[in-house]
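**Q** sequence first, then the predicted structure, then my questions.
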Amino acid sequence: MALLTPGVYVRHPGQPDWGIGQVQSVVGSRATVNFEERGKILINTDVIDLELLQDTPRRHQEF
């Protein structure tokens, strides 16, 4: 996923209860994402295709 960079907001398609996540870092195919209801998770983007969010509600811009 070329657009996956630190600071962007995503959702995990298989874990909607985790809420919105903010990408913290990306190294190769591994992204560390801080989800509002789950905390920091290391995601292998070769296995999981995170949903990139274009319009993120204002309340999520500072977590």
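**A** Sure, I can see it.

**Q** going forward, measure contacts between C-alpha atoms and count neighbours the same way
**A** OK.

**Q** Thr32: what's its closest spatial neighbour, skipping adjacent residues?
**A** Distances taken as C-alpha to C-alpha, 6 or more residues apart in numbering place Leu42 nearest to Thr32, at 4.4 Å, with adjacent residues excluded.

**Q** pretty sure that neighbour is in contact with Phe35, am I right?
**A** No - at 10.6 Å, Leu42 does not count as touching Phe35 under the criterion of C-alpha atoms under 8 Å.

**Q** got another one to weigh against that:
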Amino acid sequence: MIGVNDILLPGMIVRHPDQPDWGEGQVQSTIGGRITVNFREAGKQVIDGERVGLTLVSAG
């Protein structure tokens, strides 16, 4: 089954479902299941796409 993480591209806007206080974030890169996102309130975070399913807000 394909999830949102599988279609993320740089520039897309996402939210972390377990960290709503981080606000929206812009995808910087996706490499081997690791997704780097620059969140408005938490800065740059590297997300393990195997463990966390991000929520797509906008395709950028």
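**A** Sure, I can see it. Quick caveat: nothing in here was measured; it's all calculated off a predicted structure.

**Q** which one of Leu42 and Phe35 of the first structure has more residues nearby?
**A** The residue with more neighbours, out of Leu42 of the first structure and Phe35, is Phe35; 21 against 14, by other C-alpha atoms under 10 Å.

**Q** about what we covered before: can you tell me what the residue nearest to Thr32 of the first structure aligns to in the second structure?
**A** Counting by TM-score structural alignment, Leu42 of the first structure corresponds to Val46 in the second structure.

**Q** distance of its match from Gly60 of the second structure?
**A** Counting by C-alpha to C-alpha, to the nearest Å, the separation of Val46 of the second structure from Gly60 of the second structure is 19 Å.

**Q** report the contact partners of the residue nearest to Arg34 of the second structure when sequence neighbours are not counted.
**A** Sequence neighbours aside, Asp48 is the residue nearest to Arg34 of the second structure in space, at 4.9 Å (criterion: C-alpha to C-alpha, 6+ apart). Asp48 of the second structure makes contact with 33-35, according to C-alpha atoms under 8 Å, 6 or more residues apart in numbering.

**Q** can you rerun that using 10 Å?
**A** Asp48 of the second structure sits next to 5, 30, 32-36, 54 when contact means C-alpha atoms under 10 Å, 6 or more residues apart in numbering.

**Q** now do Asn38 of the second structure
**A** Contacts for Asn38 of the second structure (C-alpha under 10 Å, 6+ apart) come out as 13-14, 22, 24-29, 44-46.

**Q** give me the contacts around the helix or strand hosting Gln28 of the second structure.
**A** In this assignment (DSSP states H and E), Gln28 of the second structure forms part of strand 25-31. Residues external to strand 25-31 of the second structure that are found in contact with it (C-alpha under 10 Å, 6+ apart): 5-16, 35-49, 56-60.
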